[in-house]
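Student: Please work out how this folds:
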Amino acid sequence: MIQDPNVIDSLEELETFLLIVESGSLKLQDVAGIALAVNNADGKPFVAVLDSKHQLLLGRWVSQHVYDNGKDLVRNGPSRQH
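Tutor: Sure, this is the predicted structure:
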């Protein structure tokens, strides 16, 4: 099985990504929220970092497992502290 290094394929990787976004390490401006979503064109799931106008600032593909099981993690935030 070939694994795409750009796809978040575990809940631990998703949590790490959320911590990085929360910490400001990516230097994104006007971050207002994070959501799990599905691409309308091909149905691929991704995690979206959104600004205050609900515009996409950053997106990362996620596996179906992460999409199905990571909703509470995205909704409630990571349990680890940055």
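
Student: Please make it C-alpha for all contacts and neighbour counts, starting now.
Tutor: Fine.

Student: Residue 61: which element?
Tutor: Secondary structure assignment for residue 61, by DSSP states H and E: strand 56-61.

Student: what angle separates the top helix by length along the chain from strand 56-61?
Tutor: Scanning the chain for the longest helix, with DSSP state H as the assignment, gives helix 11-23. Interaxial angle, helix 11-23 versus strand 56-61 (axes from the mean of the first three to the mean of the last three CA atoms, to 10 degrees): 160 degrees.

Student: Second input sequence below; structure requested for side-by-side comparison:
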Amino acid sequence: MNNELDIIDTLEELERFLQSIEKGGLGLQDVEGIGMATNNADGRHFVAAFNNKHEVLVARWVTKEVFENGKDIVRGVAQRNMH
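Tutor: Coordinates of the predicted model:
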């Protein structure tokens, strides 16, 4: 991940991160999707922006609570960006 110590631990922080991706504030190009996943190696959860080759462009660790309660927020952002 981009910064091991920079963990998203509130839904508000998750929303700010997603908005920064949507508005181009992170300087990312070719963002094709946004999603949440679990790292197979250690079971930690993260949120990431992907390109059309499913490569991670930027990602942040999230707490278990944010992972469980932020799925609808991420899904809503992903749907807006797919249309």
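
Student: circling back: which residues does the helix or strand that comes right after the longest helix of structure 1 contact?
Tutor: Using DSSP H and E, the helix or strand that follows helix 11-23 of structure 1 in sequence is strand 31-38. Strand 31-38 of structure 1 has contacts (CA atoms under 8 Å, 6 or more residues apart in numbering) with 44-52, 54, 57, 67, 71, 74-75.

Student: most neighbours, which of the residues you listed?
Tutor: When neighbours are counted by other CA atoms under 10 Å, residue 47 leads these with 25 neighbours.

Student: What's the separation between that one and residue 53 of structure 1?
Tutor: Distance of residue 47 of structure 1 to residue 53 of structure 1, given as CA to CA, to the nearest Å: 17 Å.

Student: Go ahead and flag the most central residue of structure 2.
Tutor: Centroid check for structure 2 by CA atoms, centre = their mean gives residue 47 as the closest residue, at 2.8 Å.
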